[in-house]
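Colleague: okay, structure incoming, though there's no sequence with it:
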């Protein structure tokens, strides 16, 4: 098998392929132009998109040429979801999201050299099409029976919501994208998630019917947690790549907290570490799970890649400081606020308070008597300093950045109090 495909296979990134042997032969002939599409159905990509972004980057590192498509046209329609119709966003909103998502994709790719990447927008070739041209030149190549058999379509047909003709037509638009990229750039491979398989093969079928050649589709697997549920969700919702929607600290913490049982799989899919490095981290997870070395490696690698090395260092310093391993006063206001935003936060008047009251307000003690008992036993900390006695107080003079008090019971139970006017 071609080395690039062997690397994807070893990392568990090949779920399905139209013809893996034929694709391997295509790769052996020389650089292959391939594309992955991203629809602007939100103002940011989320960590589920990292699988495709990193796969695109891996193949470019092997010398193949990526086309990153941001769907200014398909984003106006929306890929059918299994349960209900998408809300249609305005052209202005989708246009703004196209630019934001382009900016998120670009750092993952190289735009110079023999394998230079290109950014493309399917609105460029879809907008000029009239409805008659679309139906005569493109629609005639699609058979309704096959379209109905696609998983996303059949799921919706069998649901109470049904499916509109708008979303039913999505697969035709995606197929058109592949054909246009074949014609314009010699693109012969489309990559997408396994849930996109019907749309991927619609494109290969259209190219075969209209161009008389074979093109290829490759699907990556759906990434799951150990219990089989979808990966990438938290109690607060999706983990976004935009730092204004998910802070660098929260992003770092997400990876730091992934399950031990899946750390080997996640390192293969989401990191660029070597086989030897991953084997060592898997051994560490088995022998010293409490060290969380694999999770820390993932958190460092991905936070640096998505948010930059400086943001990663600040997020790691904040995590260490919150748990007593660093100086809270050394954290800047924004980093501290991001970190405390992940904790229970109580708001109290801007006056001095017994520390026992702060422990109760932050949810670290069920009652004032229990809080006083913790204080008496020396188990309470204020801004990482041990509180000396059960009658201790704290207030304005102790505030971090004029705003926060960080309270901790023992090593791991942490809360925050904001003193407000």
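Modeller: Yep, it's here. All values derive from a computational prediction rather than experimental measurement.
Colleague: use CA for all of it now, contacts and neighbours both
Modeller: Noted.
Colleague: tell me which element residue 204 is part of?
Modeller: helix 197-211 (DSSP states H and E).
Colleague: what does that helix contact?
Modeller: Helix 197-211 is contacted from outside by 18, 141-142, 150-152, 171-172, 174-179, 182, 190-192, 213-219, using Cα atoms under 8 Å, 6 or more residues apart in numbering.
Colleague: now, the residues you listed that are in helices?
Modeller: Among these, the members found in helices (DSSP state H) are 151-152, 171-172, 174-179, 182.
Colleague: give the burial count for residue 304, as a bare number.
Modeller: Burial of residue 304 is recorded as 17 neighbouring residues (other Cα atoms under 10 Å).
Colleague: that one contacts residue 311, correct?
Modeller: Yes: if you go by Cα atoms under 8 Å, residue 304 and residue 311 touch, sitting 7.1 Å apart.
Colleague: residues in contact with the spatially most central residue of the chain?
Modeller: Within the chain, one residue has its C-alpha closest to the average C-alpha position: by Cα atoms, centre = their mean, that is residue 47, at 0.6 Å. Contact analysis of residue 47 by Cα under 8 Å, 6+ apart lists 232, 238-241.
Colleague: included below, for side-by-side comparison, is a second structure:
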């Protein structure tokens, strides 16, 4: 009985999806008309369905949802148990019954305002991951279009750069970077979940796209006809994102005011074209989420053709949208983690935040948030988390919760190899290890001396602080501390050295300033260019010594490490047949272009020599054919090797001018 109900439920949703599909997203631009208004007695598919046809349609099943397996029950209970369940739009009991018996489509979005997601975005990504592990289908929407409008939620001022001419190019580039990042992240998540006991065959499908794909095909008239007529100013003014900005000194621009309508149209498009039933976002997105739910409800209720169907209540039941918000991740001061506040230097991308830096950041989190963060950012069962917290309370000095959190999150984001490397590097530099003979291994490693590969375990070369070699070698050590940003002044650097908290060199020897100055020598360097300085128990500074010729480039690498790292990666050859065909087509085009340019250069040189030959004939000094061929070869050689090959001296006839037309025959 449940299987029959499941098939009927899925296929009624497919029917509704076909009926409500917006035509602007699937028709050529030149054929688009404003036919998205569903308030009509005519269905976009058929005028009406007879009772027999409708029964056959629902019971037999069509579309891509016919053979979808049943999900793993308990999605809402899982999210609530891990603390992700904030505000919920819709009937929770109906939604629980829906997700326990049916595979639904869920979406979440992230605006392309930066080239990477930060740790605050994990509060939305992790519920999507849990939904995927329960068998539901997820769509991650990159907001290239909405990033050009500017979301006012949680902000007292407008985003910078919203009026720049390069805004479109910048958001498109950022959207491409985030798409690659999420695609790589989902692959890592699947591997991580497989190692944690999840069955890959029961995981839901994944979908990544950008809202620019449908917004670029919607004109202002279509947008107003679809959304504008159904929006009420009073409701929009009451939303928190609008009311708080109106109280600020800067106020609210019209583009930011309309942001909630544009995001509402995103939900409508995904609902009517992909059958999306749930939107997940941060708690500051509540107004935008409810705006999308309201728009869908109004469009469905206005569809007169639904009431003419044999089962209108069943169809409208399939059209109920839901919304869910998750708590925001905040800093110690209570600020929201964002690119401009707490998470400005805690990025998911390894090109912006080295994994070892993220690992150390998580190791140094306070004890009072460990239980909640383990539930947020790991896939560990709740029982396992409770056991870790029991050990944490009994032996807080061992910091088992911090170590488990750091390892699991790095494993999830960057894979097991990098996670194990972070553990080994932490043991080498700080002596934090759970191995019985871990300290003996560390002492043996330091006695032999650290190498460049050990330092690269901390971070890649572009993240190292560049300093001028001639300024620090043979000079007092406090000068290197100031140049590398360890201390703001020489006096504070000397105070730091007097405390004995500084260790330097390949052996991490402790230095302590007494009456005599400590000079920096070549023996304190690693691989002749790297200066490693450890401050206290858990701070590391890596500097690279540069010459006057290389210091500027090193500073540019430090300023833009993401671009440098992408440029240093080895070129990966084409993998798919399409990529190989594209590469061959480009190579062929380049060869044809080069051949055409070379042929044009030959024609130009030959023509000039013809002019010189004609000039010699006119002046009574005719050039023979062998001499002309020699001149032609020499001229071609000079054109091809202008700088490398010396010019060959050739007797030429000087002339001041010549008629371009042939002389008339007498």
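Modeller: Cool, got the structure. Since the model is a prediction, treat every value here as computed from it, not as a measurement.
Colleague: just give the TM-score of the two.
Modeller: The TM-score (TM-score structural alignment, normalised by the length of the first structure) is 0.87; 418 aligned residues with a Cα RMSD of 3.5 Å.
Colleague: what span of the first structure lines up against the host helix or strand of residue 584 of the second structure?
Modeller: Using DSSP H and E, residue 584 of the second structure falls within helix 577-618. Under TM-score structural alignment, the alignment places helix 577-618 of the second structure onto no residue of the first structure.
Colleague: now do the buried residues in the host helix or strand of residue 626 of the second structure.
Modeller: If you go by DSSP H and E, residue 626 of the second structure is part of helix 625-640. For helix 625-640 of the second structure, a neighbour-count test (16 or more other Cα atoms under 10 Å) marks 628, 631-632, 634-636, 638 as buried.
Colleague: what number of residues lie near residue 270 of the first structure?
Modeller: Residues near residue 270 of the first structure, counting by other Cα under 10 Å, number 19.
Colleague: for it, list the residues it contacts.
Modeller: Neighbouring residues of residue 270 of the first structure by Cα under 8 Å, 6+ apart: 50-51, 54, 298, 302.
Colleague: kindly recompute the last result at 7 Å.
Modeller: Counting by Cα atoms under 7 Å, 6 or more residues apart in numbering, residue 270 of the first structure touches 51, 54.
Colleague: for it, what is the corresponding residue in the second structure?
Modeller: In the second structure, residue 270 of the first structure lands on residue 377 (TM-score structural alignment).
Colleague: ok, back up a step: what does the residue nearest to the centre of the first structure align to in the second structure?
Modeller: Under TM-score structural alignment, residue 47 of the first structure pairs with residue 119 in the second structure.
Colleague: how close does its match sit to residue 415 of the second structure?
Modeller: Residue 119 of the second structure sits at a distance of 17 Å from residue 415 of the second structure (criterion: Cα to Cα, to the nearest Å).
Colleague: kindly report the same for residue 547 of the second structure.
Modeller: Counting by Cα to Cα - residue 547 of the second structure and residue 415 of the second structure are separated by 37 Å.
Colleague: of those two, who's got more company?
Modeller: Neighbours per residue, other Cα under 10 Å: of residue 547 of the second structure and residue 415, the larger number sits with residue 415, 19 against 14.
Colleague: my guess is that one contacts residue 190. True?
Modeller: No: in terms of Cα atoms under 7 Å, residue 415 of the second structure does not count as a neighbour of residue 190; the distance is 10.5 Å.
Colleague: need the three-state assignment for the aligned partner of residue 38 of the first structure in the second structure.
Modeller: When the second structure is aligned by TM-score structural alignment, residue 38 of the first structure is paired with residue 110. Here residue 110 of the second structure is strand, with the state taken from DSSP: H, G, I helix; E, B strand; the rest coil.
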